[in-house]
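> sequence unknown, structure follows:
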């Protein structure tokens, strides 16, 4: 199950006089990540590099920002992937200390910066939700409401007309089972207004 993190977490490493300031934080998409990186450059105008990696579905990115190709962004992204994270931005600000670290040293420094920040992060499961809408005869309103509560779903709207219309959200991984159960309980009297299957 993919995870994200609750709040930003920072780390700081000093390696051969170079200072690496790492941060991991929840971010939904690439434009948001780019805005954060631009803000980091304003906060740290004398930094040598602001490298970053974003794991966010089709908007993922790995940016070396002037470091030798493949020594910063990609290793940072690999740390996020290894921990099955989604919707997470990792940034590392580097202040160069005058001593070359070599490709292997850079990979270790950027990887360690992200890994150290993640050690302090509170990871939370990403629960994908599905919205469902159904209509039921008034005689079945209580049955539907009890089923919604028992399944841990959230009832978001109820409309009373010729029949009762109910809108709910439920965890995607149990939605099909929930629909099947309600169809069974309703003996065919419950009508789904949207396609109930994902």
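Alright, I've got the coordinates. Since the model is a prediction, treat every value here as computed from it, not as a measurement.

> all contacts plus neighbour counts: C-alpha atoms, from now on.
OK.

> Would you map the helices across this structure?
30-43, 73-82, 102-119, 141-150, 172-186 (DSSP state H).

> okay, those helices in TSV with distance to residue 129 and mean neighbour count next?
Formatted as TSV, the helices of the chain follow (distance: least, CA to CA, whole Å; neighbours: other CA atoms under 10 Å):
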stretch	distance to residue 129	mean neighbour count
helix 30-43	22	14
helix 73-82	22	21
helix 102-119	26	20
helix 141-150	14	14
helix 172-186	5	16
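
> how about the ones you listed, which one is nearest residue 66?
Ranking the helices of the chain by proximity to residue 66 (CA to CA) places helix 73-82 first, at 10.4 Å.

> for the closest one, packing partners?
Applying 3 or more CA pairs under 8 Å, 6 or more residues apart in numbering; DSSP states H and E, we find helix 73-82 packed against strand 49-55, strand 61-63, strand 88-95, helix 102-119.

> also this one, for the comparison:
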């Protein structure tokens, strides 16, 4: 399964602080979940290849990176492995995350419902116990300011968790591109206007 959709929950999503793993046994089959933070689909697929076990029965996986997502049942009946893993990633609010669940068959068939519970449950427990950190959505603001205001602007914007990403000087001052948390954008725009006495009008970059 693959596709994309707008993520309406982006503002409240989290990501893993570090790779995590969890192993459990379900009716004699061993399930090993391994999860990692990733920035791109290529990085997610590299992780899948790196941790998949060649002699295991199945290596099922899913990832979510912003609007991009993908899952793979890896030979299990359709919709019983990759999709439940993806639903766990989304259900727990994770983004920029890949999860691989490896299964060693123990001789007892689990049935479709049992597979969904086993794959989803192993992935869910792995992510639930893993350390996580909030994802802060940033907005980029571009504006020009005079030399006289530059030092004070840097200090005051820093207090709003803003970071200067680009800076170019000309004869009258500096063109700045500042990344600021989306939740503090209005405050940053007002602060820039106040400190420059209305001379600097930030615009939001795509």
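Looks like it came in fine. Here the structure is a predicted model, which means the values were calculated and not measured.

> Take the helices of structure 1 and write them to CSV, including distance to residue 159 of structure 1.
Converted to CSV, those look like this (distance: least, CA to CA, whole Å):
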stretch, distance to residue 159 of structure 1
helix 30-43, 37
helix 73-82, 44
helix 102-119, 45
helix 141-150, 11
helix 172-186, 18
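
> Would you mind saying which of the ones you listed lies nearest residue 53 of structure 1?
Residue 53 of structure 1 lies closest to helix 73-82 among the helices of structure 1, at 5.2 Å (CA to CA).

> Could you check which residue of structure 2 pairs with residue 106 of structure 1?
Counting by TM-score structural alignment, residue 106 of structure 1 corresponds to residue 115 in structure 2.

> Verify the stated contact: its match with residue 79.
No - if you go by CA atoms under 8 Å, residue 115 of structure 2 and residue 79 don't touch, sitting 9.4 Å apart.

> picking up where we left off before, among the helices of structure 1, which comes closest to residue 6 of structure 1?
helix 102-119 (11.1 Å).

> Residue 45 of structure 1 pairs with which position in structure 2?
By TM-score structural alignment, residue 45 of structure 1 lines up with residue 54.

> neighbours around that match, how many?
Applying other CA atoms under 10 Å, we find 10 residues neighbouring residue 54 of structure 2.

> Leaving out the residues flanking it, which one is nearest to the match of residue 106 of structure 1?
In space, and not counting its chain neighbours, residue 115 of structure 2 is closest to residue 80: 5.7 Å by CA to CA, 6 or more residues apart in numbering.

> For that neighbour, which residues are in contact?
73, 112, 113, 115, 116, 119 (CA atoms under 8 Å, 6 or more residues apart in numbering).

> That one -> structure 1?
So residue 80 of structure 2 corresponds to residue 71, using TM-score structural alignment.

> Would you check how far apart that match and residue 143 of structure 1 are?
Distance, residue 71 of structure 1 to residue 143 of structure 1, by CA to CA, to the nearest Å: 58 Å.

> Same check on residue 11 of structure 1?
52 Å.

> Isn't residue 104 of structure 2 up against residue 29?
Yes - using CA under 8 Å, residue 104 of structure 2 makes contact with residue 29 at a distance of 5.6 Å.

> where do the contact lists of those two overlap?
Shared contacts of residue 104 of structure 2 and residue 29 (CA under 8 Å, 6+ apart): none.

> so who does the closest residue to residue 59 of structure 2 other than its chain neighbours touch?
Nearest non-adjacent residue to residue 59 of structure 2, counting by CA to CA, 6+ apart: residue 102, 4.4 Å away. If a contact means CA under 8 Å, 6+ apart, then residue 102 of structure 2 has 31, 32, 33, 52, 53, 56, 57, 58, 59, 60 as its contacts.
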